[in-house]
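1. Sequence and predicted structure are below.
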Amino acid sequence: MDQLSAMRVFTRVVETGNFSKAANSLKMPKTTVTTAVQALEAHLATKLLNRTTRRVVVTTDGALYYERAARILSELDELDGSLSSSQAQPSGKVRVALSGAFADRIIMPALCDFHTRYPKIQLEFDIGDRIVDYVAENIDCALRAGTPSDQSLVARKVADLELRTYAAPIYLERMGLPRHPRDLEKGHFGVGYMKAYEGRVFPLMFRKGDEEVEVRLDYVISVNEFRSYMAATVAGIGVAQAVAFTVSDYVDRGELVEILPDWPREPIPLYIVYPQTRHLSNKVRVFVDWLAKKLQEAQRCELRHDTSLRAKAEG
C-alpha cells in the first residue's frame, strides 16, 4: 500500500462526502478509491468511515486521523513548493474565517487583483462571527476584531477600527436627532449586536476627549451577523454603531445618517490570527500581507471620503 496516496484519497472522501465525488475529483475509478480506503483501514486496524447507501460518515478515529492527515499533506505540499519554482507562485487552498462586513467591503471587490497576483491560490471563506475550531475545521487564518483572548493563537494587528453611530432618516424623523449620547436614553432604541460565542449585546460606547459614555438601549432585535444588522438599521428599527468604511455605501445613498459625529467609539484593534501549531505557509502569508494592505487602503480611502463630506457640510 502507498500510504501517502491512501491518505490523499481518504481526506478527499471526507471532504467530498462520498466515494463517487472523491473519485471524480481525483480522476480515478471509484473502485480504486474504495480499495485505497480499505487498505488504509486495514493498515491502521481501525474503521475510519461508516458507509451508507447515500453517504459516508466519519468515525471518531476517522475524524482524528483526518485532522492530522490533512495537516501533514498540507505541510508536505508546502514543503515541495518551497523547494521548487512554485515558491514564487504559491498554490493551494487557503481557508479564512471572517465577518460578512469585511468579506463584502474589502475582499470581494478586490478579488480580481488577488487572483491576478496569485492565480494558483483558491480561497475558501467561512463567513460569520462564530467561534471556530481552527484545527478541526482546517482554518488557516481568521480576521477578528478585539484583542484575542486565546493564547494558542498568533495575532498580527492590522488596523484600528473607529466605530461611529448611525441611524436611518425615517428613524430620526420619528425619534428626533440626539445631540448628546445621553439623549439616546430618552426613549431611543438600538439594534443589538452580539457575537455568537459571547451571547451578550454590546452597549453603545462614546468618547469625546477624556469623557467616555456607555449607553445600553432597549432593542427590538439583536443579531450576530453584519448584513442583518445593517438591514435592521436601514429599516429604521434603531441606532447602530459600525466601522465607517463598512457602511459608506449606505451613507452615500442616504439610507443611513451619521449621528453624534463628535462622539466616536474608542478604536477597536483588528487582528489576523492563526494557530501557533500551524506553520504559516507561503500561500497563507501572501494572503495575510495582501489583506493587511487592503484594510489599510480602505481606512485611508474612508478618511479622505469623510474629510470631503465634512468640508462640503461646513462649506
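-> Noted; the coordinates are in hand.

2. use CA for all of it now, contacts and neighbours both
-> Noted.

3. gap between the closest residue in space to Gly236 that isn't next to it in sequence and Phe226?
-> Spatial nearest neighbour of Gly236, excluding adjacent residues (C-alpha to C-alpha, 6 or more residues apart in numbering): Tyr171 at 4.6 Å. As judged by C-alpha to C-alpha, to the nearest Å, Tyr171 and Phe226 stand 19 Å apart.

4. same question, Gln38
-> Distance of Gln38 to Phe226, given as C-alpha to C-alpha: 45 Å.

5. Repeat that for Tyr118.
-> For Tyr118 relative to Phe226 (C-alpha to C-alpha), the value is 29 Å.

6. now do Ser308
-> Where Phe226 is concerned, Ser308 sits at a distance of 26 Å (C-alpha to C-alpha).

7. Ok, Arg51 next?
-> Taking C-alpha to C-alpha, one finds Arg51 at 39 Å from Phe226.

8. and the two? which has more neighbours close in?
-> Taking other C-alpha atoms under 10 Å, Arg51 and Phe226 do not tie; Phe226 has more neighbours (19 against 12).

9. what residues are up against the more buried one?
-> Going by C-alpha atoms under 8 Å, 6 or more residues apart in numbering, Phe226 touches Ser99, Gly100, Ala101.

10. Second structure follows, compare the two:
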Amino acid sequence: MDQLMAIKAFARVVEAGNFTRAADSLDMPNATLSKMVQELEAHLGIRLLQRTTRRVTVTPEGREYYEKTQRILHDLDDIDASFNVARSRPRGALRIDVGGSTASEVLIPALPDFIARYPDIRIDLGVADRAVDLISDNVDCVIRGGPLDDSSLIARKIGEATLITCATPAYLKHYGVPAYPDELKNGHRLISYLSPQTGRPFPFRFERGGEKTEIKAEYRVGVNESNAHLAAALAGLGIVQTFTYATAAHIDAGRLVEILAPWRPARYPFHVVYPQNRYVTHRLRVFIAWLQEIFPARVGR
C-alpha cells in the first residue's frame, strides 16, 4: 500500500462527500479509490468511513485522522513548493466559480492577460450567482461580493465596487426622475435582485453624508441572475440598482441614466474565497495575486 497516496485518497472522499466525486477529481476508477481506503482502514485497524448505499459519513476516528493527516500533508506540500516554485511554472486545472455579471464584465475580459502570463494553467469557469459548496463541488476558489459569514473559508479582499441606481431615458420620461430615495415608493417600478439562495429581494440601499436608508417597496420585476437583472433595466421595465462596472458602457451610450447620484451607497467589497483546510496550490496562489492586481481598477469604475 502507498500510504501517502491512500491518505490523500481518503482526504478527498471526506472533502467531496462521496466516492464518485472524489474518484472523478483524482482521475481514478471508483473501485481503485475504494480499495485504497479499505487498505488504509485495515492498516490502521479502525473504520474511517461509514458507507451506505446512499451516502458516506466520516466516523469520529476518521474525522480525527483526517484533521491530523491534513496538517502533515500541508507541511509536505509546503516543503515541496519551497523547492519547486522557483524553477517551475504553475500548471494544471484551476476551477473558479463567479457570478454572472462579474464574469462577463470583469473576469473574462481580463483573462487573456492571465493566460498569457501562465499558459500552462487551464481555467474551468463556473458562472452562476448561486453559492457553491467549494468542498463537495471540488472548486478551487470563488469570487463573491458582499459580507462573508462562513468561518470555514479563507477570504482575500480583491477590490470594492460602486453601486448605482439607474433606468432608461424612456422610463424616466414616462415616470419622472426621483430626487429622493423615498420617492421610489410612490408610483415607480422597481426591478429587484432576488437572492439565488432564499428568493428574497435585496433592498435598494442609499447613503448620503452619513445618513443611510433602505427602500423595500414592492417590486414589479424580480430577477435572481445579475446579467438578466441588468437586461430587465435595459428593456425599460423599471429602476435597477447594480454595479457601475456592469452599467458603464450603457451609461456612456445613453441607454441608461443614473439617478439619485448623491445617494450612492457605500462601496461593495469583493473577495476571493477558498477552503481553509485545502492546500493552496502554486496555480491558485498566482491567480489570487493576479486578481488583487487587476480587480480594483476593473470594478472600481
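-> Okay, I see it. None of the values given here were measured: they were computed from a predicted structure.

11. Can you calculate the TM-score here?
-> Here the superposed chains carry a TM-score of 0.76, computed using TM-score structural alignment, normalised by the length of structure 2; 281 aligned residues with a C-alpha RMSD of 3.7 Å.

12. quick one on the thing from earlier: make CSV out of the contacts of Phe226 of structure 1 and add distance to Ala142 of structure 1 and secondary structure.
-> CSV is the format used below for these (distance: C-alpha to C-alpha, whole Å; DSSP: H, G, I helix; E, B strand; the rest coil):
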residue, distance to Ala142 of structure 1, secondary structure
Ser99, 9, coil
Gly100, 12, helix
Ala101, 13, helix
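
13. With adjacent residues omitted, what lies nearest to Trp290 of structure 2?
-> Phe114 (7.3 Å).

14. Helix or strand: which one has the one you found?
-> Assigning secondary structure by DSSP states H and E places Phe114 of structure 2 in helix 108-117.

15. Secondary structure class of the residue mapped onto Lys93 of structure 1 from structure 2, three-state.
-> Aligned against structure 2 by TM-score structural alignment, Lys93 of structure 1 finds its counterpart in Ala93. At Ala93 of structure 2 the chain is in strand, as set by DSSP: H, G, I helix; E, B strand; the rest coil.

16. Hmm, Pro119 and Ala93 of structure 2 touching each other?
-> No. Counting by C-alpha atoms under 8 Å, Ala93 of structure 2 stays clear of Pro119, with 11.2 Å between them.

17. Can you tell me how far the aligned partner of Asn138 of structure 1 in structure 2 is from Tyr171 of structure 2?
-> Aligned against structure 2 by TM-score structural alignment, Asn138 of structure 1 finds its counterpart in Asn138. According to C-alpha to C-alpha, Asn138 of structure 2 stands 44 Å off from Tyr171 of structure 2.

18. Compare those two (neighbour count), which wins?
-> Tyr171 (21 against 18).

19. matching residues in structure 1 for the helix or strand in which the more buried one is found?
-> Taking DSSP H and E as the definition, one finds Tyr171 of structure 2 inside helix 169-175. Under TM-score structural alignment, the alignment places helix 169-175 of structure 2 onto residues 169-175 of structure 1.

20. And the contacts of the matching stretch?
-> Gly187, His188, Gly236, Ile237, Gly238, Gly254, Glu255, Leu256, Val257.

21. Tell me which of those residues fall in helices.
-> In helices, judged by DSSP state H, none of the contacts of stretch 169-175 of structure 1 are found.

22. which pair in these spans the largest distance?
-> Greatest spatial distance in the contacts of stretch 169-175 of structure 1: Gly187 and Gly254, 24.0 Å, computed using C-alpha to C-alpha.

23. Thank you, goodbye.
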